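Chemist: kindly return the folded structure for what I paste below:
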Amino acid sequence: MKLLCAIDFSESTIDLIKSAEKLGTHCNATLVLAHVMPPDENEIEFQPIIEAHFKPRKKYYTEPDSTEKGDSVPILHNRKYQLLQTITEWLKEKGISSEISIVHGNEVDGIIEQAAKHETDMILLGSHGHKALYQLLIGSVCEGVLRKAAIPVVIVPKGNTKKNVAPPAQD
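Modeler: All right, here's what the predicted structure looks like:
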């Protein structure tokens, strides 16, 4: 089984990766960690929440499919690749096989195309928990993927990995 895990590096990424790890373990699946960089994304964002959680290694990578050599790979692209590589190493420590894919373009179309390219059986997305008015005015990547996907789509709600605490026993 192969699962596409669409990573957007938001706060919901940790919940998404934790859920993908559980599902990947139970299904003995390979995870494809896909990030679609929108055409207008041109600033480097530091992601302290994600980086602290997955304990980044001090290694540097360049994307294997890149035509650029060495340090000439665009820094934003390389930075996203490093974060995905860190998550891949964390998954490997958990016994889960994973691959990395970074593409540029429309997020919905990019996710659908990567799912087809890697022949995945399911798409996992993280929910940002936006309100109905935001969804109405802006729309969402989740909604777009749900409409276009030819395979099952799982939406992981924000805060999904918090421990459930059982209520105290009644006497």
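Chemist: switch to C-alpha atoms for all contacts and neighbour counts from now on
Modeler: Fine.
Chemist: how about the helices in this protein?
Modeler: In the chain, the helices defined using DSSP state H lie at 13-27, 48-54, 75-93, 107-117, 132-138, 141-148.
Chemist: give me the buried positions along the longest one.
Modeler: Okay, so that is helix 75-93. By neighbour count, with 16 or more other C-alpha atoms under 10 Å as the criterion, the buried positions of helix 75-93 are 77-91.
Chemist: state the distance from the residue most central in space within the chain to Pro152.
Modeler: Centroid-nearest residue in the chain, with C-alpha atoms, centre = their mean: Ile7, separated by 1.9 Å. Relative to Pro152, Ile7 is positioned 17 Å away (C-alpha to C-alpha, to the nearest Å).
Chemist: from what I see, Ser101 and Val32 are in contact.
Modeler: Yes - because the distance of 7.0 Å satisfies C-alpha atoms under 8 Å, Ser101 is recorded as touching Val32.
Chemist: please give the structure of this sequence too, so both can be compared:
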Amino acid sequence: MNTVLALIDFSDVSSRVLDHAKSLAKAFDSEVVLMHVVPPEPLVVDFEPPAVPPDVFDARQKELSIMRNDLIEQGVHASAEVHGGPLQETLLEQIGSIDPDVIVMGSHGHGSLYHLIVGSVTEGIIRNAQRPVVIIPSVPAPQMRAVKVTQAEAPAEDVGLGVPLPA
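Modeler: Next up, the predicted model:
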């Protein structure tokens, strides 16, 4: 594995996306490419395509550079790219250009109605990227702990199962 592409959206899940990408890169001595896409401002009443706000673009470039520098300080080969345009289209175009071995991205877990109306960038990447995609959920999995049940605490059929229970 040579290239891990980490799609960063600067949401709560981005730090975990970065951690997973870093772990993969260290395990396989790969480069991490950090990527963020700044979507255009919503179209109001105009027939021109909407523009990407330059102040947002510059701010995201600075933030992504900080993340890249942190990875480099930790011994990970890293680069950072910020692009402007429609999210899914731009991401798929850049994925084709970079040709990563794996893509790491977050999922926000919106409901079915949201997906029906707005769609899902994550789903679009999974369906169209033609690369393995690691999805990091917005809500971490609950921590589990093993519990040993003794005869005195439970009915005979449950004894000794050691079933993991939420902490």
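Chemist: quick check: the counterpart of Ser112 of structure 2 in structure 1 vs Glu107 of structure 1, distance?
Modeler: Under the alignment (TM-score structural alignment), Ser112 of structure 2 pairs with Ala132 in structure 1. With distances defined as C-alpha to C-alpha, the gap from Ala132 of structure 1 to Glu107 of structure 1 amounts to 20 Å.
Chemist: the two: who's more crowded?
Modeler: Glu107 (22 against 10; other C-alpha atoms under 10 Å).
Chemist: residues in contact with the more buried one?
Modeler: Applying C-alpha atoms under 8 Å, 6 or more residues apart in numbering, one finds that Glu107 of structure 1 lies in contact with 36-38, 141.
Chemist: keep only those residues that stay in contact in structure 2.
Modeler: Retained in structure 2 (both residues aligned by TM-score structural alignment, their matches' C-alpha atoms under 8 Å) from the contacts of Glu107 of structure 1: 36-38, 141.
Chemist: from the buried residues of helix 75-93 of structure 1, which is closest to Ile14 of structure 1?
Modeler: Distance to Ile14 of structure 1, by C-alpha to C-alpha, is smallest for Ile87 among the buried residues of helix 75-93 of structure 1, at 9.8 Å.
Chemist: neighbours of the spatially closest residue to that closest one that is not a sequence neighbour, how many?
Modeler: In space, Ile87 of structure 1 comes closest to Phe54 once its chain neighbours are excluded; the distance is 6.3 Å by C-alpha to C-alpha, 6 or more residues apart in numbering. Phe54 of structure 1 sits with 16 neighbouring residues when counted by other C-alpha under 10 Å.
Chemist: Phe54 of structure 1 maps to what in structure 2?
Modeler: In structure 2, no residue is matched to Phe54 of structure 1 (TM-score structural alignment).
Chemist: Phe54 of structure 1 and Leu91 touch, don't they?
Modeler: No - judged on C-alpha under 8 Å, Phe54 of structure 1 makes no contact with Leu91 at a distance of 9.5 Å.
Chemist: rewinding a little: Val32 is in contact with the residue nearest to the centre of structure 1, correct?
Modeler: No - at 9.8 Å, Ile7 of structure 1 does not count as touching Val32 under the criterion of C-alpha under 8 Å.
Chemist: corresponding residue for Asp70 of structure 2 in structure 1?
Modeler: Taking TM-score structural alignment for the superposition, Asp70 of structure 2 sits opposite Trp90 in structure 1.
Chemist: these two touch, right, that match and Phe54?
Modeler: Yes - checked against C-alpha under 8 Å, the pair Trp90 of structure 1 and Phe54 is within contact range at 6.5 Å.
Chemist: before we move on, back to that, so what's the match of Ser112 of structure 2 up against?
Modeler: Counting by C-alpha under 8 Å, 6+ apart, Ala132 of structure 1 touches no other residue.
Chemist: same check, this time on Pro166 of structure 2
Modeler: The neighbours of Pro166 of structure 2, taking C-alpha under 8 Å, 6+ apart as the test, are 142-145.
Chemist: corresponding residue for Val134 of structure 2 in structure 1?
Modeler: Structural alignment places Val134 of structure 2 opposite Val154 in structure 1 (criterion: TM-score structural alignment).
Chemist: relative to Gln82 of structure 1, how far out is the spatially closest residue to that match that is not a sequence neighbour?
Modeler: Nearest non-adjacent residue to Val154 of structure 1, counting by C-alpha to C-alpha, 6+ apart: Leu124, 4.8 Å away. Per C-alpha to C-alpha, Leu124 of structure 1 is found 21 Å from Gln82 of structure 1.
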